[in-house]
Every structure is written in structure tokens, then in C-alpha cells.
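Colleague: sharing a model that was predicted from the sequence below.
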Amino acid sequence: MNTENRRKVLKKMALSGLALGSTGLGFSLAETNIDRQLKGNVRHAVSYWTYSYLGLEGLCQTIKKIGFNAIDLLGPKDWPTIKAHGVECSMCNGAEISLTQGFNDPNNHAQLIKNYSELIPLVAEAGYTNLICFSGNRNGMDDETGLNNCMEGLKKIIHLAEKHGVILHMELLNSKIDHKDYMCDRSAWGVELCKRVDSENFKLLYDIYHMQIDEGDLIRTIRENHTYFGHYHTAGNPGRGEIDDSQEINYPAVIKAIVETGFKGFVAQEFAPKASDKIASLEQAIRICDV
């Protein structure tokens, strides 16, 4: 919410005699856009690590006040807490080894197959759908070898994902700035892997921030490859901060293009807030993406 709009809301509530009670989360009820409804075209979420300073319960309370109810990147130990608040896990984690040790290295396959075979049924039992995975770093490996290694590893668990209705999402990350040497750093490589795995239960997590850095051409890429993209992340570039007009990505246009493809999954905010009022930044980001 910008300063002028916030002043109007505060003035309106003061004139109506409503109390401005503290929520205990660093903001008052008057500082949220409780008088505005989201449009319903986008399923909004936020990645937990970006607002972990609130604690999980605090973040659950915050997002419900803003008007959405999904959090990314939570594992089994977190699910009872969000369920108690009526909040959904929009992207589960906990089976991966690390971002750098993934399916492109056969030496990781035994551990990854064990981890995912154990977690996939738990994700389904909890009522969730999405589970993250990673390619791992190249470590001198060429694209073709990496594709074949990932395919071979994923093929050993994809039948279990299909059986339980769980979708594995490999995240696209930039290798230029944040994740040096990461293999799944281009949409074309990820799309080719999807074709080789050949299952509706394996898709890509298209991180808009990361792909702006490594390849750009966001809207065209989304329009041409949207059937392979099952989840989206946001952040402002450069700097991974707020997605407002201080950065270069035209988020309303990008999100509109996503909606126009018929996408029914989640768009999760994953920017690292820089402003002093971090909750206002989250609400602003939701409004920006609520096309």
C-alpha cells in the first residue's frame, strides 16, 4: 500500500471510530488492505524463508490478513502448524539433498530415490500436490550427460509420484549471480528434461527473477512453454528485493501473460524484503501480481 492510500485508510477508520489494535506482528489491522478483495485470477503464495523472522504462526496470521493462504517451501514438521491456521503448503520440500547435489549426479541417486520415495506418500497424505527438486551443479558435466542422468534418476520415482498425484518440480535457478555452476539454469534445458521424463507429474518451477538474469525474454518463454511450468516464483531484479518500480521486471505484464495461458497453480513471492515495513512490501507485491 502506498503512503497516500494508507493515509486514506487510516483516516477512514479513525473517522468511523474503529480501534487500531496491534496485531503483535509489527503492524496494525488498519495497515492492511482489509477493505479490498483479491480478484481470484491468481493463486498467491509466499516462500517461508523470506519472512521467517515472523515465525511460521506469525506468517500464517499475516497472509490471512492480507487475503491469501499459501506458503512455499515447508516440510512435514511445518505442516501441523499451517493446517491449524487453515493455510496450504503450495510447494513442499525436505526430500532434496541440496541445491548443488541433485539428480544430474548418479552418485546422488540412491539417497534421492530413498528420500523422495519416503516423502511423496506423506505429501499426498497431507493433501498437498507440489514437491521441489534440483538438478545440482555441473562440476564440469555437459548438458547432454546431465539430461540423461536426471532423466534416469527421476524415472525411478516418477511412477510413485503419478500413483500419489504428486508433481515434482525442478527449479530453474540462475548460474550467473546466485547459484554459480547450477545446471538447470535455462528454460530450454529444463523443457527438454520434461520431454524426456514424459510425465504430467514432472514440471519446472519457473523462477521469474532467476530467468530474467540468465535469459530474459520472459513473456515469450512463458507463452511458448507454459505447459511445462507448474509453479512460479517472483523477486525484483537486480538485488532480489521488492517487485515494485525500483527494479526492471514488469510484473503486472508477466503475471497477466501467465494468467492468459490458463495457469491454475501458484505464484509465490520469493523476494527478500529490503524496506523497513516488510509486511507492507508483501501486501504491495500481492496487489501488483493480482491482475
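Modeller: All right, it came through fine. Not measured: the values here are computed from a predicted model.

Colleague: for the rest of this, base every contact and every neighbour count on C-alpha atoms.
Modeller: Will do.

Colleague: you'd agree Ile158 is up against Glu200?
Modeller: No - counting by C-alpha atoms under 8 Å, Ile158 does not reach Glu200; the two are 9.6 Å apart.

Colleague: can you map out the strands along the stretch 51-200 of the chain?
Modeller: 70-74, 88-92, 130-133, 167-171 (DSSP state E, counting those that start in this stretch).

Colleague: the second one versus strand 167-171: what angle between them?
Modeller: This means strand 88-92. 60 degrees (axes from the mean of the first three to the mean of the last three C-alpha atoms, to 10 degrees).

Colleague: TSV please, covering the strands of the stretch 51-200 of the chain and showing distance to Asn107 and mean neighbour count.
Modeller: Shown next, in TSV, are the strands of the stretch 51-200 of the chain (distance: least, C-alpha to C-alpha, whole Å; neighbours: other C-alpha atoms under 10 Å):
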stretch	distance to Asn107	mean neighbour count
strand 70-74	25	23
strand 88-92	24	26
strand 130-133	16	26
strand 167-171	18	25
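
Colleague: okay, those strands in a markdown table with distance to Thr50 next?
Modeller: What follows is these, written out as a markdown table (distance: least, C-alpha to C-alpha, whole Å):
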| stretch | distance to Thr50 |
| --- | --- |
| strand 70-74 | 10 |
| strand 88-92 | 14 |
| strand 130-133 | 17 |
| strand 167-171 | 17 |
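
Colleague: which of these sits closest to Ile63?
Modeller: Nearest to Ile63 among these is strand 70-74 (7.9 Å), distances taken as C-alpha to C-alpha.

Colleague: list of residues touching the closest one?
Modeller: Residues outside strand 70-74 that contact it (C-alpha atoms under 8 Å, 6 or more residues apart in numbering) are 44-49, 63, 87-94, 268.

Colleague: ok, second structure coming up, stack it against the first:
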Amino acid sequence: MTTTSNGISRRTALGQLAAGVAALGAMPLLAAADAVPGKAAPVKATPGRLRQSLSRWTSKAPLPELCKHLKAIGFSGVDLLYADEWAVVADHGLAVTMGYPARRDDFISMGFNDPANHAILLKELEATIPLAKRAGLTNMITMFGNRKPGISDSQAVDNCIAGLSKIAPLAAENGITVCVELLNSKVDHHGYQGDSTAFGVAVMKGINSPNVKLLYDIYHMQIMEGDVIHTIRDNIPWIGHFHTGGVPGRHEIDGTQELNYHAIAKAIADLDFKGYIAHEFTPSLSDPYASFAEAFKICTV
């Protein structure tokens, strides 16, 4: 059992943190026991100019097994993890490159576009941002949410600015970037309001905080609007994180799909982007690790 610098056990420290979350009255959060082991171990330098990670949901392998394979390939971390998974990744010397503030079935549809959601969303983030700092995370995800009757795009922008501006100071205090994801509403997430770069950038400009940025999902934005490299170049100050995926089908990012991911990765690296690019696709090969390794190679620039 690992101990902290003052001699108490990891489990004891995590229990104390869990009690703190309960005292804050957080909405459905993970049981925080085993959630925060302290800051993640230093990650070895990766080849190329971009730090790459892999979204957890893309693999059915047990998390410890996945971490071992990803580290051997050269990945920097694992993306989209709940608090009770953070310690496992850190113990394998990888970074948690994006954390969830809560586990909810309506996580995507409930967003900051509707003021009725603000109290719940802010409470979740207020509870988990300090935990994320203790665990060595730098990014937490949240959503714009599905369209609601009577809320136009312009009203939704204003609502998102009002809600996210309230969490920006706490995020800054803890060194966390709250990343709001752009998703497609044509294929995968019908009704999602944050389905264009213009919508997301309007929100980011209204908040104007380095601690609230866009999660620019290349797969989703290729479906909605294309012109990916040009769009990224024009809006890189507002982007904090990237996701990949092959179009169409959301499989490998190789030559079987329509995007040139090596060129996209080079364009991102040329902008001196310091965040993470996380692969988020469903492998179609019999050996998923071969797919992950190929994606890593394609985006090594």
C-alpha cells in the first residue's frame, strides 16, 4: 500500500477526500475511495510534438491492462475517466487527460445551454475540481447540452456564458481547464446545441478565460462543417483539447476514411499546441492495440 508524504495510507487519504465531497453535497459522483492517490507519476517524454492519449471507452480491456499497452506504445495518458479510475492510471505512470465530474446517463444532453441545469452542473464541478487538482489532472469535461423549446442559439450562448463564467475562477484557482465538447447533431447526438465551432467560440469569447475552453472533436466537426485545418488555425486560442475519429463510421483514422489525420496533427503541432490529442474511435481490427498503435504513429509529427 502506498503512503502519502505525511505517512498516512493512500486509502486513508482518499477516504478523507471522499468525506469532503460528501460535505459539499455533490450530485451523483463516484465513490471517491480509491479515486485520488495524489499527483500522477511523471510521464515519460513521447515521440513527436503532440501529447497523445486514448479515450477509455474505446477499449473493453481492464484498465490496468490497457494502461500497460498504451504506455508501451508511447501514449501520454488515458482520456475520459471517472474519479474512481484516476488512481489506476496514475499508478501506471500515465496522465488522466480528461476527467468526468459525474456519472450520469444524461451527461451529454444536460448542459449549460439551459439555466435550469446550472445548479446541478456547477455543484458537480465545484466538488470534483479540487479532487482533480489533488490527482494531478488538468482537464475536466462538461457539455453544452441538447436544444430545449424556447431557447434559441443566441439565448443558449448567453446561458452558457453565464453558467460557465461562474466556474471559471475555481478552475483557475486549481489549475484546471473545463473543456466543453463540440458534437455533431446529424449522426450521433441529435438535438445537441453545441454542434458548430461558431457556437462554441461565441461562448468562449464571452467567458474569455484560459480555464474554460473547447474540446474540439475532429470527427464531429468534420461531419458538421468540414474545413478542419483552417477552422483549427483560426480558433486555436479557444481550443483546449482534441478528439479524433475516422469519418465516416468513427473507426480507425487511417487511409480507409476521408480525413488526413497526419496533416491535421502536423497543423495542430505547428500551432505550438500544448494540450492533448485523444483518440476516440471504435477499433475494427481484431487486435485493437494495433489500431491504437497505428493512430499513435499517424499523429506523431
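Modeller: Received it, and whenever you're ready, just let me know what you need. Keep in mind it's a predicted model, so treat the numbers as computed, not measured.

Colleague: can you check which of the strands of the stretch 51-200 of the first structure gets nearest to Asp143 of the first structure?
Modeller: Of all the strands of the stretch 51-200 of the first structure, strand 167-171 comes closest under C-alpha to C-alpha, at 15.5 Å.

Colleague: tell me what that closest one is packed against?
Modeller: In terms of contacts (3 or more C-alpha pairs under 8 Å, 6 or more residues apart in numbering; DSSP states H and E), strand 167-171 of the first structure is packed against strand 130-133, strand 202-207.

Colleague: how close does the longest one sit to the second structure?
Modeller: Once the two structures are superposed, the average separation between strand 202-207 of the first structure and the matching residues of the second structure is 0.4 Å (mean C-alpha distance after the TM-score superposition for the first structure).

Colleague: what range in the second structure matches that strand?
Modeller: Per the alignment by TM-score structural alignment, strand 202-207 of the first structure matches residues 212-217 in the second structure.

Colleague: that stretch: which residues count as buried?
Modeller: 212-217 (16 or more other C-alpha atoms under 10 Å).

Colleague: ok, the equivalent of Ala268 of the first structure over in the second structure - contacts?
Modeller: When the second structure is aligned by TM-score structural alignment, Ala268 of the first structure is paired with Ala278. The contact partners of Ala278 of the second structure, by C-alpha under 8 Å, 6+ apart, come to 52-55, 78-79, 241-244.

Colleague: ok, the residues you listed vs Tyr192 of the second structure, which is closest?
Modeller: His243 (17.3 Å).

Colleague: what sits against the closest one?
Modeller: With C-alpha under 8 Å, 6+ apart, His243 of the second structure has these contacts: 215-219, 277-280.

Colleague: assign a three-state SS to it, would you?
Modeller: strand (DSSP: H, G, I helix; E, B strand; the rest coil).

Colleague: ok, average deviation of the longest helix along the first structure from the second structure?
Modeller: For the first structure, the helix with the greatest residue count under DSSP state H is helix 143-164. Here the mean offset of helix 143-164 of the first structure against the second structure after fitting is 1.0 Å, by mean C-alpha distance after the TM-score superposition for the first structure.

Colleague: what range in the second structure matches that helix?
Modeller: Using TM-score structural alignment, helix 143-164 of the first structure pairs with 153-174 in the second structure.

Colleague: centre of the chain to that stretch, how far?
Modeller: 17 Å (C-alpha atoms, centre = their mean, to the nearest Å).

Colleague: which parts of it are buried?
Modeller: Buried, per 16+ other C-alpha under 10 Å, within stretch 153-174 of the second structure: 156-165, 167-168, 170-172, 174.

Colleague: next: stretch 55-66 of the second structure.
Modeller: Buried, per 16+ other C-alpha under 10 Å, within stretch 55-66 of the second structure: 55-56, 58-59, 66.

Colleague: mind putting the helices and strands packed on strand 167-171 of the first structure into a markdown table with distance to Lys256 of the first structure?
Modeller: Shown next, in a markdown table, are those (distance: least, C-alpha to C-alpha, whole Å):
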| stretch | distance to Lys256 of the first structure |
| --- | --- |
| strand 130-133 | 23 |
| strand 202-207 | 15 |
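
Colleague: nearest to Ile82 of the first structure among these would be which one?
Modeller: strand 130-133 (15.7 Å).

Colleague: elements contacting the closest one?
Modeller: So strand 130-133 of the first structure, by 3+ C-alpha pairs under 8 Å, 6+ apart, packs with strand 88-92, helix 109-125, strand 167-171.

Colleague: take those and write them to TSV, including distance to Arg186 of the first structure.
Modeller: Output for those, formatted as TSV (distance: least, C-alpha to C-alpha, whole Å):
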stretch	distance to Arg186 of the first structure
strand 88-92	21
helix 109-125	22
strand 167-171	10
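
Colleague: right, and those - which one's nearest Met183 of the first structure?
Modeller: Per C-alpha to C-alpha, nearest to Met183 of the first structure of those: strand 167-171, 10.4 Å.

Colleague: now do the helices in the stretch 201-301 of the second structure.
Modeller: For the stretch 201-301 of the second structure, the helices defined by DSSP state H, counting those that start in this stretch cover 218-224, 228-235, 261-270, 288-298.
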